[in-house]
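Visitor: Give the three-dimensional model of this entry:
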Amino acid sequence: METIANNRCFEGEQLRLAHRAESLGCDMHFSLYLPPGARAGNVPLLYWLSGLTCTDENFVQKAGAQRYAAEHGVAIVAPDTSPRGDEVADDPEGAWDFGLGAGFYVNATEAPWSRHYRMYDYISEELPALLARHFPVDTERASIFGHSMGGHGALVIALRNPAHYQSVSAFAPIVAPTRCPWGEKALGHYLGPDREAWKNYDTCELIRAGALQLPMLVDQGEADNFLEEQLKTELLEATCADTGYEATIRRQPGYDHSYFFISSFIGSHIAFHARELEKSVSDD
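Guide: Reported below is the predicted structural model:
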């Protein structure tokens, strides 16, 4: 573990760290905000998963989340969006929607991607264990959220591991990657041609298959230029209505796909998770 940066922020610490990720077979970076309360003991943890082309740094520099994390006494970890390194395969055409920066939070099964692209295992298993060993965070009191591709990742990982997260939320998530160009390209390459295997990484398919109820919040900007072709929020709305799955899905007029959108509502998402994390203590 190597500390790359440590900046004081709202009386807490914004860290950037590097380590060897065994599940990915490469060196990785992640960013971690520790609120001031972490100096007194373990604090609850939020996982943030970023979108296409992002690294671990976009969220911590643009979202303005640290202020709210400090107020609510929660830590936020922001991992990178894919494996990295010269040995890691990339889109042979150099496209931005696949390969480096576009891991889609899956465990790839197809060569050459299966050698490194195991972001599902990294987020759900390796990173929590690493954080629990080295930092004052309580990984048993955790929630997860993300944006776009990361919103897809957060929803899928939470729905497949409901005992590990108290709540899940997303900004402009890809809710049905089996039915949009970004998802069809990524899942086709990472998982191969068997579309049944793709359903394990599709939020709508998981809910229809009987995923357990979790507190869920989704914000979608109505001026998002990816809404109609890639994000397809209406499919999640229909799926929840058909199955009785309870989710708060808010359409926000005038907001686009950018971090201006995220920064406008990040406070309400962190407050949402903080309430659910507090409930988990009361339930215990």
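Visitor: contacts and neighbour counts: CA atoms only from here.
Guide: Fine.
Visitor: show me what contacts the residue nearest the centre of the chain?
Guide: Geometric centre of the chain, nearest residue: L49, 2.6 Å, by Cα atoms, centre = their mean. By Cα atoms under 8 Å, 6 or more residues apart in numbering, the residues touching L49 are 78-81, 144-147, 149-151, 153-154.
Visitor: Would you map the strands across the stretch 101-250 of the chain?
Guide: Ranges of strands within the stretch 101-250 of the chain are 137-147, 168-171, 216-221, 248-252, based on DSSP state E, counting those that start in this stretch.
Visitor: Highest average neighbour count across those strands: which stretch is it?
Guide: Mean neighbours per residue, mean count of other Cα atoms under 10 Å, is largest over the strands of the stretch 101-250 of the chain for strand 168-171, with a mean of 30.
Visitor: what does that strand contact?
Guide: Residues contacting strand 168-171 (Cα under 8 Å, 6+ apart): 143-148, 150-152, 154-155, 158, 214-220, 262, 269, 273.
Visitor: same thing with stretch 277-284?
Guide: Residues from elsewhere that reach stretch 277-284 (Cα under 8 Å, 6+ apart): 44, 141-143, 166-167.
Visitor: another one to check against the first:
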Amino acid sequence: MAMMELLSQHAAFGGSQRFYRHDSREIGLPMRFALFLPPRPRALLVYLAGLTCSEETFTMKAGAQQMAAELGLALLMPDTSPRGANIPGEAESWDFGLAASFYLDATEPPWNRHWRMESYLLEELLPRVGAEFGLAALPLGLFGHSMGGHGALTLALRHPGRFGSVSAFAPVCAPTQCPWGRKAFAGYLGADERAWAAHDASLLMRVQPRPPYPGGILIDQGLADKFLAEQLRPELFEAACAAVGQPLTLRRHEGYDHGYYFVASFVDDHLQHHAHQLLG
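Guide: Below you'll find the predicted structure:
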């Protein structure tokens, strides 16, 4: 197994903020991730970033480390997508989100060779990080922003029992019913829309036999978000949760947009939500 290369590390709030690179078996390309280790880790949270972002975005802009250190939460921030595959059109496709992974395993060429983010996260990165940093026995939570909020909700629903808590900032809640999702799913999963439903949080929630997160899901959404009406559709996830009795706290905030000032404004609430769910 290839070694993880430590790119940099920085003392932060009594802990250590680190950046790593490693050769990925699932992706077939080098991948990067950031890891914040508090002085005494009690739980591990995975944060999934959105379109055009990387492992650095949340790490440097959200201001999460102080509260994470106080609560004993280790933070794992993977990159959003494979990079450098040299697929024709890859660079241009960042503009509409296709190359930005949507945190699934593609089935259609040319994307299916490297775009295996679901398997990468769950079958490779999490086990390796858990083993190499002594975090494998800790309770696990998942959250994200925008496309990463979609990833957090869908992966939490697709893998019952794997995560003890979930939350999201301005998630893409119904990708089968928005332009970003439809373009990405057509590219990654093909034209048969029946395959898309397995990666749509609103549709996944509606087929749950019982509320999967009885302690509650937290979502924050800015009402000045320019993507709200066309791309995000939180009302559809809200209705799906109501249909199956899933407790949901969906907070709508006047004046807040889609960016990281919004995320930073409410990140402490999300960390506390996860600490309550995971640690009691």
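Visitor: Next, the TM-score between them, please.
Guide: With the length set by TM-score structural alignment, normalised by the length of structure 2, the two chains reach a TM-score of 0.94; 274 aligned residues with a Cα RMSD of 1.4 Å.
Visitor: follow-up on the earlier one: how about TSV for the strands of the stretch 101-250 of structure 1, with distance to V60 of structure 1 added?
Guide: TSV is the format used below for the strands of the stretch 101-250 of structure 1 (distance: least, Cα to Cα, whole Å):
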stretch	distance to V60 of structure 1
strand 137-147	12
strand 168-171	16
strand 216-221	19
strand 248-252	23
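Visitor: Would you tell me which of the ones you listed gets closest to A89 of structure 1?
Guide: strand 137-147 (23.8 Å; Cα to Cα).
Visitor: Mean deviation, the closest one versus structure 2?
Guide: Mean deviation of strand 137-147 of structure 1 relative to structure 2 after superposition (mean Cα distance after the TM-score superposition for structure 1): 1.5 Å.
Visitor: what does stretch 13-20 of structure 1 give?
Guide: Looks like 0.4 Å for stretch 13-20 of structure 1 (mean Cα distance after the TM-score superposition for structure 1).
Visitor: Find me the equivalent region of that stretch in structure 2.
Guide: Using TM-score structural alignment, the residues of structure 2 aligned to stretch 13-20 of structure 1 are 16-23.
Visitor: List the neighbours of that stretch that are in contact with it.
Guide: 2-11, 29-39.
Visitor: Count the residues that sit near E110 of structure 1.
Guide: 16 (other Cα atoms under 10 Å).
Visitor: same deal with D225 of structure 2?
Guide: Using other Cα under 10 Å, D225 of structure 2 has 18 other residues around it.
Visitor: From T154 of structure 2, how far out is it?
Guide: Per Cα to Cα, to the nearest Å, D225 of structure 2 is found 22 Å from T154 of structure 2.
Visitor: Repeat that for D95 of structure 2.
Guide: The value you get for D95 of structure 2 to T154 of structure 2, if Cα to Cα is used, is 23 Å.
Visitor: So which of these two has more stuff around it?
Guide: T154 (23 against 13).
Visitor: Show me what the more buried one aligns to in structure 1.
Guide: Match for T154 of structure 2 (TM-score structural alignment): V156.
Visitor: Which parts of structure 2 are helices?
Guide: Using DSSP state H, the helices found in structure 2 span residues 55-61, 65-71, 90-93, 117-119, 126-132, 147-158, 179-189, 201-206, 234-244, 260-279.
Visitor: Columns distance to A99 of structure 2 on top of those helices, output as TSV?
Guide: Below are the helices of structure 2 laid out as TSV (distance: least, Cα to Cα, whole Å):
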stretch	distance to A99 of structure 2
helix 55-61	15
helix 65-71	29
helix 90-93	6
helix 117-119	11
helix 126-132	22
helix 147-158	12
helix 179-189	8
helix 201-206	20
helix 234-244	24
helix 260-279	21
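Visitor: for those, which one sits closest to F102 of structure 2?
Guide: Of all the helices of structure 2, helix 147-158 comes closest under Cα to Cα, at 6.1 Å.
Visitor: Give me the contact list for the closest one.
Guide: With Cα under 8 Å, 6+ apart as the test, helix 147-158 of structure 2 has contacts from 47-51, 80, 102-104, 118, 142-144, 162-163, 166-173, 198-201, 204-205, 212.
Visitor: Mind checking which of the residues you listed are buried?
Guide: 47-51, 80, 102-104, 118, 142-144, 163, 166-173, 198-201, 204-205, 212 (16 or more other Cα atoms under 10 Å).
Visitor: now F33 of structure 2, nearest residue through space, not along the chain?
Guide: The shortest distance from F33 of structure 2 to any non-neighbouring residue, by Cα to Cα, 6 or more residues apart in numbering, is to P78 (4.1 Å).
Visitor: What's the local residue count around D56 of structure 1?
Guide: Using other Cα under 10 Å, the number of residues around D56 of structure 1 comes to 23.
Visitor: Thank you kindly, that will do.
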